[in-house]
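In: Let me see the structure of the following:
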Amino acid sequence: MFRPQIQKTKTLFFIACLSMVSVYLVSQSNTYIEKDGIDDKIRATEIMQSYINSIKKSNLVSINDEDLYQTGLIGVESSNITTVYNEGSKNFLNSKISCTHPNFSALVVHLFKEAEISSGDTVAVSMTGSLPGANLALMAACEALDISPVILSSIGSSSWGANREDFTWLDMESYLYREKLIKDKSLAVSIGGENDLGENLTDKGIEIIEENIISNNFDLVNESSLKENIDSKMNMYKRKLPIENYSAFINIGGGSSSIGYGAAKDSMKVGVLFPIEIDDIIEDNKYFSSSLAYNFMNKGVTFINIKNINILGKDWGLYPPDKSIDINNGKLFYETENYNLNVIIFTLLLNLGLITFIGIYSHQQIKRRMKNEEYDSVL
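Out: Below is the predicted model of the structure:
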C-alpha cells in the first residue's frame, strides 16, 4: 500500500525524537551576559597571574603538595612564625588556597565597585601574612582600577599562609616591588599574632620576624600594647591622608589591630560594610571598638572585610577550591539566564526545515503516484 514519506512510522518517529531532543536542548541552554566591570576584572586577574608567575620563576620558594593551583603562595602547617595553628583542618587550608586563584582579584574588584571606589581614590589597607593570595589580589585590583593603597602589614601568619621562615609576606612583597610588578608596598610592619605583638609566638619566632623586617628595610611598629600599636598605625594613615578622605578601609586576615582582639572576630560579617552598620558589628564583637576598622568607620569610611573565605568566596564559586575553576569565567564575570535565543532559533529552524522538506518530498511523491495512476488508467 502506497504511503508518502510523511505518513511513514519511521519518519514520524524521527520527527518526534528530533522534537524531544530540541526541547531538551532549549531547556538546558543558557545565555551568558557580561557583568559590569568585566574588563577591569579580567585586567586584575591578568595582573595577579603575572605576580604568581614571577614568584614561581624566582626560585625563592618550593611548591608543596597542598598548593592545588601550584602558585607558591601556600606555606606550611607549622613554623616558628605561625600565629594560629590548625592541625588537619581542611576548611582552613581550603580558605588559603581559594585566595590564590587569580579570579580572587576579580572578587576584590567586585567589592571595590560595590563600595563605589573608583579610579584615583585612595584606600587604607591592613593585611597580615595569613592570606598572601588575598594580599596579591588586593594589589592587582588596585593596579587594574588605578586605586592608591596605603598599606600597613603584619608578618605573623596562621597555618598554610605566608608562614615559611625563609619566605614571609614581606619577602613576597619586597620581591615583587624590586621586580617593578607592584608600585606600592607597606609603609611599616608589625609582628602580628596575639595583640599584634607576637605574644603567642616564641622568642625565636619574634626574633625571626624582627630580622626579616630589618633585612627588608621596613619600619617596625612594636609599641608596648595593642592600643599603642593601633594609635601608631592610625597616625601613619593620618600622615598620608585625613582619615575621612579615604574611600575605604580594607582588612585582609584576622589581625588584632585591624578588627579587634578575641574569637568573636572570626564570626564577623565579611565583604562591604557601611558605617551605618557599626553598632551591629560592636553588638556581635565588643572588642571591635578597639580596632583600626572601628576608627575608620567612626569617621564615616566604608569597611571591606576580606576574611572567612569559606563564606566570602562561596557565593562566587571560588570556595571550595577546584582545578575546574576557569580563569575569567564564572559568576563574577557573567550572569546566567535560562534559555539561549540562538539555540531556540536554531532548533526551531531545524524542525521547521525538516518538516517542510518532508512535506515537499511527500507532495512530490503523491504527484508522481497520481500521474502513474492516470497513465495506467489510459492504458
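In: can we go C-alpha only for contacts and neighbour counts from here?
Out: Noted.
In: Of all the residues in the helix or strand hosting K96, which ones are buried?
Out: K96 belongs to helix 90-98 when assigned by DSSP states H and E. Under the neighbour-count criterion of 16 or more other Cα atoms under 10 Å, helix 90-98 has F92, L93, N94, S95, K96, I97, S98 buried.
In: Surely the first one is in contact with N86?
Out: Yes: with contacts counted by Cα atoms under 8 Å, F92 reaches N86, the gap being 7.1 Å.
In: who touches both of those two?
Out: Common neighbours of F92 and N86 (criterion: Cα atoms under 8 Å, 6 or more residues apart in numbering): S159.
In: residues contacting E211?
Out: Counting by Cα under 8 Å, 6+ apart, E211 has no contacts.
In: From I81, how far out is it?
Out: Here the criterion is Cα to Cα, to the nearest Å. By it, E211 lies 12 Å from I81.
In: Secondary structure element holding the most centrally placed residue in the chain?
Out: Nearest to the mean C-alpha position of the chain, counting by Cα atoms, centre = their mean, stands F104 at 2.1 Å. Using DSSP H and E, F104 sits within helix 103-114.
In: The structure of the following sequence is requested for comparison with the preceding one:
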Amino acid sequence: MGLLAAALAVLTAAVGFVSVSGNARQTACYALQLDARARMERCMEAVRGYREELGLPLSPEDFHKTGLIGEEYTDITTTLGSIEAKRTAADPDMAALLVRMFSEAGLRSGDRVGAGFSGSFPSLNLAVLCACDAMGLEAVYISSVGASTYGANSPELTFPDMAHRLFLDGLISHDSALVTPGGDRDNGGGVFDEEAFVPILKRVESWGIPVMREEDYQKNLSSRLDVYGADGIDCFVAAGGNITSMGLGDSALSLGQGLLHHTVSPDRLSKTSGLVEWYLAQGIPVINLLNVRKIAADYSMPFDPMARSAPGDSPVYWTTEYPRGPIALALGIALLLLVAARKGRTEFADIKTTGDGK
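Out: As a prediction, the model looks like this:
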C-alpha cells in the first residue's frame, strides 16, 4: 500500500505543478479572430444607425448599446428568451469565437458554410457571417423573420432587414438566400399577427429574395437542402431555435452546443429529425448556437458581464499549453512504483502459499 500511495502522491504533485505552469498562447487563428471582431463592430455600428433612421430607440436592456437587443414583445415575437443570453451573445467577441469554431472544424478559405438563422439571436447570425468573411468562407444562409423576446423582433427591422442592408452597404458579403416566417413549423401559423407579418414578406420579395412559407415539414427540409446546393456544404450552423434546424422533437438538444465533434448514425434519423441531426449523419461538422450560457462557459467567456473585454483579451483568443516533461516523468515514476507494488504483492502471495503448504 505504501508504493501505491507513493504513486498517487507523485501523480497528484505533478498535476498540481502543471496546473500552475501552463503558458497562455494566442490561438493560431488570432489575426483572423481580430479581423472578424472588427467586422462585427462595424456591423453593430451600422445597425444602430438603421435603428436611428427608423425611429427605433435602443432597448433599455441594451446596456452596451449594441443595437442588437430587441423589445420584450412585439407582433412577430415567437417565444420567450433570456435577456441575459441576448446581451451575452451581442458581443463582437462572438465573431472571434466563430472563427475559432470554424478553425477547430477544419474549415479553410473557399469552403462553404450553410446556416439556418432565426431572428432570436441576430448577434450570433452576424458573428457567423463576419467570421465567414474574415476566413474567406462562402456563406449560404436562410433567415427567418420571427424572433424570441429581445431578439430582432421589431417589424420594421427584422433580421432579414438587417442582413439585406448590411449586404447593400458592403459590410457582409452575402445576403439571405431564402427567407421563411419562422415560428410554429416555420410558416408563422398561430404565432404572428398577420397584419404585421405579410408586409415584411412583401418587403423581402421586393428585394428579389425568395420567400418560402411551407407547411409540410419534409418539403420544408427538402427545399432548404436544395438551397444549400447539390455540391453540399462543408459545415452547417444552426443559430437560434428554428424548428427545421432542431427538428420537431427534443432529440437534437441532447447532441450538445457549439462545435459538435461526434456523428449521428443514419439509423437515428426519422421524419422528425432536423438539419442538425441530418448533417451530423452525413459526417458534416455542425455548430449549434442556442444555449449561450453553456457555450460561454465552454470557452471561459463571461456570461452577461457589465464590462466588455478589449480586442484580443478574451479567453477565446488564447489557448494554454502545459509542459509535457513533468507529466511524462511523473507517469514514468508512477508506473515503476506500480510495477514494484505488483511485484511485491506477487512475492508476498508466493511466500504465503508456500507457508500454507507446510
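In: if we can go back for a sec, ok, residues contacting the helix holding K96 of structure 1?
Out: 67-69, 74, 86, 104, 130-131, 133, 159-161, 308-310, 313, 318-321.
In: swap the cut-off to 7 Å and go again
Out: Applying Cα atoms under 7 Å, 6 or more residues apart in numbering, the contact partners of helix 90-98 of structure 1 are D67, L68, I74, L131, W160, G161, I309, N310, L318, Y319, P320, P321.
In: all strands for the stretch 51-200 of structure 1, in order.
Out: Remark: strands assigned in the stretch 51-200 of structure 1 by DSSP state E, counting those that start in this stretch are 122-127, 148-154, 163-164, 167-168, 188-190.
In: which residues touch whatever residue of structure 2 lines up with K41 of structure 1?
Out: When structure 2 is aligned by TM-score structural alignment, K41 of structure 1 is paired with Q33. When contacts are counted by Cα under 7 Å, 6+ apart, Q33 of structure 2 touches A96, V99.
In: Tell me how far Q33 of structure 2 lies from I172 of structure 2.
Out: Going from Q33 of structure 2 to I172 of structure 2 by Cα to Cα gives 16 Å.
In: ok, now L4 of structure 2?
Out: For L4 of structure 2, the distance to I172 of structure 2 equals 60 Å [Cα to Cα].
In: cool, G119 of structure 2 as well?
Out: 17 Å.
In: Quick check on the two: which one has the bigger neighbour count.
Out: The neighbour comparison of G119 of structure 2 against I172 (other Cα atoms under 10 Å) goes to G119, with 32 against 23.
In: which residue lines up with the more buried one in structure 1?
Out: The equivalent of G119 of structure 2 in structure 1 is G129 (alignment by TM-score structural alignment).
In: ok, the closest residue to that match other than its chain neighbours - contacts?
Out: The shortest distance from G129 of structure 1 to any residue other than its chain neighbours is 4.6 Å, reached at S157 (Cα to Cα, 6 or more residues apart in numbering). S157 of structure 1 makes contacts with I81, T82, T83, T128, G129, S130, N163, as judged by Cα under 7 Å, 6+ apart.
In: Let's see which of those end up in helices.
Out: Per DSSP state H, helices hold no members of the contacts of S157 of structure 1.
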